[in-house]
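> pasted the sequence and its predicted model underneath.
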Amino acid sequence: MRLKSALSKVFASFVVKGIEKWKFDAVAAQERTLKKLVNEASHTVFGVDHRFVEIKNYEDFKARVPVRDYEDLKPYIERVVAGEADILWKDKPEYLAKTSGTTSGVKYIPISKQSMPEHIKAARNALLTYIHETGNASFVDGKLIFLQGSPVLAKKNGINVGRLSGIVAHLVPAYLQKNRMPSYQTNCIEDWEQKVDAIVEETINEDMRLISGIPPWVQMYFDKLTEKSGGKQIKDIFKNFQLFVYGGVNFEPYRAKIEASIGKKIAAIETYPASEGFIAYQDSQTEKGLLLLADAGMFYEFIPSEEYYNEKPTRLSLAEVELDKNYALILNTNAGLWGYSIGDTIKFISLNPYKIVVTGRIKHFISAFGEHVIGEEVEHALLSVANEEGIEITEFTVAPQVNPTFGELPYHEWFVEFVKAPVDLSAFALKVDKALQLKNIYYFDLIEGNILRSLKITILQKDAFVNYMKSEGKLGGQNKVPRLSNDRKLAEGLERYIA
């Protein structure tokens, strides 16, 4: 065993002991966090406007701080971006994370001196908990690759601005810097396809042991490696590859294809990072779910997803949540986001400790007929049938067809890129439809009541989603294909790629 891996095991043991102190006492950790956040921001413009000095408990907080999305909070954020201090949080932010909003155009998410270390600590601890549980630390002795956005930062009124993954690239711990790939120069390439080609050239002959990134873009990297090597699987290119770290999307739709590319099953760690904060990570290889980080400078709130669009939805603290219920996630952070709707839905699969799964996006659903089908349901329906029949899926998305031709009933149209399409597509589609009916009673009622016909699968060409994302200027980085749409905009963009 090399020195670095030996020291990593010692450090991992120390860190896990610290995690255990709040892991099984998360409600108390959240209460401390809320009190600290309110106290530290009481003299900011936002704190004064919302009478933070009068807040004694969570009920007081709810009464004074409404739930807002980015657009609602934008008047404050615009003052932050303009360079004013003490607006949402004390001082100016260290960074502004630049993201692409679906309705807001470019969004600027503040990252403070207090919040940035929590991003780094959570990413580090995800690896250390894996080391502590498995005893495997040998990956730290080889090369590590993080497929991420460009680390080039701009300045806006004295504040560094960039993509979150690019910002984090500057803050990788020193003990990992020598192992990290790709090079800074390659990481700065803006065109994603050129960047992946350059990464392949740099890494194909290296001892790559850990690979991290969003699954569809990692798959692109694997495809190019296989092509460059004359058809080799990843296990034969990187003989010591042993750990895959991912986040941003559900891994299950990509698992079969990625494991086929690798040529063996691989240990994986799921993470839940966002520009707004690092929310959760997988802390066990034997238990399901992501550990909610209750002691990381964020106070969480939860709105039952069916109430989200109500005038006065129920707002719950961690102490009040229940198992297996879908909640919209609301953040209050040590970077100054207050009552902030991040747009994700989650559900708890454990309350001791508090563990979650991400179930979708609050705005990514289909309810053109009142069915309110969510991402978790469509993924389960398609993958359960595909796995049963040995069918591999590259990517898919679903949209409603409200105005079909030829007097047909309306239906859900599934745009699917298969590795190899089913022999009997109609039978396959019918099985998927039945699986969705079992997951969603409203959809079942609409089918039974002849309001909707069963779903239609439209097969797309190879690389259809990659080419579509490229045409939209959203290839690579942190960009993801929406799993669901409540309109036809994405569907119309994909129609040119129908097989």
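In hand now; what should we look at?

> switch to C-alpha atoms for all contacts and neighbour counts from now on
Noted.

> where do the helices sit along the stretch 201-350 of the chain?
215-228, 234-237, 252-262 (DSSP state H, counting those that start in this stretch).

> list the buried residues in the last one.
Going by neighbour count (16 or more other Cα atoms under 10 Å), the buried part of helix 252-262 is 253-259, 261-262.

> alright, now check it against this:
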Amino acid sequence: MGLKSILSKPLAKYTVKQQNKWAKQPVKAQDDVFKSLISGAEHTAFGKDHNFNEIKNYEDFKKHVPIRDYEDLRPYIDRIIAGESDVLWKGKPTYLAKTSGTTSGMKYIPITKDSIPNHINSAKNAMLNYIAETGNAEFLDHKMIFLSGSPVLDKVGGILTGRLSGISNHMVPSYLKKNQVPTYETNCIEDWEDKLDNIVRETFDESMSFISGIPPWVQMYFDQLEEKSGKKIADLFPNFSLFMYGGVNFAPYREKLFDSIGKKVDSIETYPASEGFIAFQDSQKEDGLLIQLNSGIFFEFVPVEEYGSDNPTRLSIKDVELGKNYALILNSNAGLWGYSIGDTVKFVSKDPYRLVVSGRIKHYISAFGEHVIGEEVEKAMNHALSVCPEVKITEFSVAPQVNPTEGLPYHEWLVSFEQLPNDLDKFGKAIDEKLSELNGYYKDLIVGSITRNAVITPLQKDAFQQYMKSIGKLGGQNKVPRLANNRDIADKILEWKLEETK
């Protein structure tokens, strides 16, 4: 056992002990954050515009600060880019995290000196919680890889700017940098395929123990390693013991990923976003992710059914209910106020507060009033995979077909199969049964002959990779939307439909 793994164990024990103090007093933790945020931004342009000097409690805050999206915040961001200080938070941001918006074009999310610890400590504490619970720290003594975007940063308005994953490369603690692969030069390669070739070459003969990244891009890495070596990942990297991921639901990728590995390895789920590191898996034994209630973010929750209404209910942590879907709203020391990040979450525990990501507010299908959400299609897919265990998928997305050339309208499931079902009809039936169980409106549409059963369209196994490449978003932290209420993606990706099904 090396020095890093030895020293990490008392640190892990101490970190969890400190964490438990605020986790056992969640309302106080959020109250403390709230007071700190209001006092910290009282003299900013935003604080003056919204009368922060009059805000004494959360009820006051709701009266003065509306829920907003990026377009509502944009005038303040433009002032920051123009060089102004003390706009959303005191001083100027240290970084601007660049992310693509669906309606806003490129978005620039501030990361301040005060919000950086949220990003650094949450990722670090996710690993320390794992070490404290399992006692496994040996992965720290071998090579570690964080599959991410380029760390090369531009400047916008004099502020360092890049993708969050690239910015995060600059936040890796120095004691881990000696273990980190690939090289900085390789990490700077913009083209994902060229970058992946170099990563494979640089890590092929290394003692890899820890791998972090979005599951579909990690799978691409594993596929290339297998192709080059003819070996399972566990044979190539016998010390590989821990996989950290975030950004997508792991379940649809799990079977194929572990098949590529060749053995079961532990995993840690995280919930990072450009707007803040929201939560992480703090236990291998419990469901859900521990929401970071003392990390510079004051959270609000809006019942999904009220989101977008003129006067939606806004709840703090003390008033949320288990099993209910909420739109997630952030207020932070990065300078985000009443900010909707577009995600929906659902709490699975209140002691401590743990949540799961249930979907995206704008990612749903309601072409016929059914309002099918991401959580439902993922559960339906997982059910079908259990019914047809021979099946392996690489990715999928769902879209409505409102005007078919014949027959009733339907939901089309565009699925990249690594291994096709023995019976495609059985696979589709399993999806329909589970989705009907989860969503009564969907079931009523089929029973009432408004729509017909789901149609499964098999795609080439690399269809989504090819699609992302065609739009210049291959690799890094880019993700394919799990579902959409239109056919913008669906019609384009049919280019990679399997030949025998055309």
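On my side now, so go ahead. The structure displayed is predicted, hence computed values, not measured ones.

> TM-score of the superposition?
Here the superposed chains carry a TM-score of 0.99, computed using TM-score structural alignment, normalised by the length of the first structure; 497 aligned residues with a Cα RMSD of 0.8 Å.

> before we move on, the earlier item: rebuild the helices of the stretch 201-350 of the first structure as JSON lines, extending it with distance to Ile109 of the first structure.
Output for those, formatted as JSON lines (distance: least, Cα to Cα, whole Å):
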{"stretch": "helix 215-228", "distance to Ile109 of the first structure": "24"}
{"stretch": "helix 234-237", "distance to Ile109 of the first structure": "37"}
{"stretch": "helix 252-262", "distance to Ile109 of the first structure": "29"}
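
> as a quick check, tell me the outermost residue of the second structure.
Ranked by distance from the centre of the second structure (Cα atoms, centre = their mean), the top residue is Glu406, with 37.9 Å.

> how close does that residue sit to Arg452 of the second structure?
The spacing between Glu406 of the second structure and Arg452 of the second structure, counted by Cα to Cα, to the nearest Å, is 11 Å.

> again, but for Arg68 of the second structure
From Arg68 of the second structure over to Arg452 of the second structure (counting by Cα to Cα), the distance is 38 Å.

> which strand or helix spans the residue lying closest to Pro182 of the second structure once chain neighbours are set aside?
Closest residue in space to Pro182 of the second structure, ignoring its immediate chain neighbours: Ile199 at 5.8 Å, by Cα to Cα, 6 or more residues apart in numbering. Assigned by DSSP states H and E, Ile199 of the second structure belongs to helix 192-203.

> for the second structure, what's the longest strand?
Taking DSSP state E as the criterion, the second structure has its longest strand at strand 339-350.

> how many residues are close by Ala12 of the first structure?
For Ala12 of the first structure, the tally of surrounding residues (other Cα atoms under 10 Å) stands at 23.

> that one touches Ile131, doesn't it?
Yes: using Cα atoms under 8 Å, Ala12 of the first structure is in contact with Ile131, at 6.6 Å.

> got a list of contacts for stretch 132-140 of the first structure?
If you take Cα atoms under 8 Å, 6 or more residues apart in numbering as the criterion, stretch 132-140 of the first structure is touched by 1-2, 4-6, 8-9, 12-13, 16, 130-131, 176, 179, 209-210, 241-243, 284-285.

> I misspoke; the intended subject was stretch 382-394 of the first structure.
Counting by Cα under 8 Å, 6+ apart, residues outside stretch 382-394 of the first structure touching it are 252-254, 256-257, 416-422, 428, 431-432, 435.

> and of these, the nearest to Glu311 of the first structure?
Comparing those against Glu311 of the first structure with Cα to Cα places Ala435 closest, at 33.4 Å.

> hang on, the closest one packs against Ala381?
Yes: using Cα under 8 Å, Ala435 of the first structure makes contact with Ala381 at a distance of 4.9 Å.

> in the stretch 51-200 of the first structure, what residue spans correspond to helices?
Using DSSP H, counting those that start in this stretch, helices in the stretch 51-200 of the first structure cover 58-64, 70-81, 116-134, 164-169, 174-177, 184-187, 192-203.

> packing partners of the last one?
In other words, helix 192-203 of the first structure. For helix 192-203 of the first structure, the contact count by 3 or more Cα pairs under 8 Å, 6 or more residues apart in numbering; DSSP states H and E identifies helix 184-187, helix 215-228 as packing neighbours.

> repeat that for 10 Å
strand 143-146, strand 180-181, helix 184-187, helix 215-228 (3 or more Cα pairs under 10 Å, 6 or more residues apart in numbering; DSSP states H and E).

> can you put the ones you listed in TSV and add mean neighbour count and distance to Glu472 of the first structure?
Putting these into TSV (neighbours: other Cα atoms under 10 Å; distance: least, Cα to Cα, whole Å) gives the following:
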stretch	mean neighbour count	distance to Glu472 of the first structure
strand 143-146	22	24
strand 180-181	20	28
helix 184-187	16	21
helix 215-228	19	16
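
> tabulate the ones you listed (a markdown table), appending distance to Ile77 of the first structure.
Shown next, in a markdown table, are these (distance: least, Cα to Cα, whole Å):
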| stretch | distance to Ile77 of the first structure |
| --- | --- |
| strand 143-146 | 30 |
| strand 180-181 | 34 |
| helix 184-187 | 29 |
| helix 215-228 | 31 |
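
> among these, which comes closest to Ala85 of the first structure?
helix 184-187 (31.9 Å).

> matching residues in the second structure for the closest one?
Using TM-score structural alignment, helix 184-187 of the first structure lines up with residues 184-187 of the second structure.

> so what touches that stretch?
146-152, 166, 169, 181, 194-199, 202 (Cα atoms under 10 Å, 6 or more residues apart in numbering).
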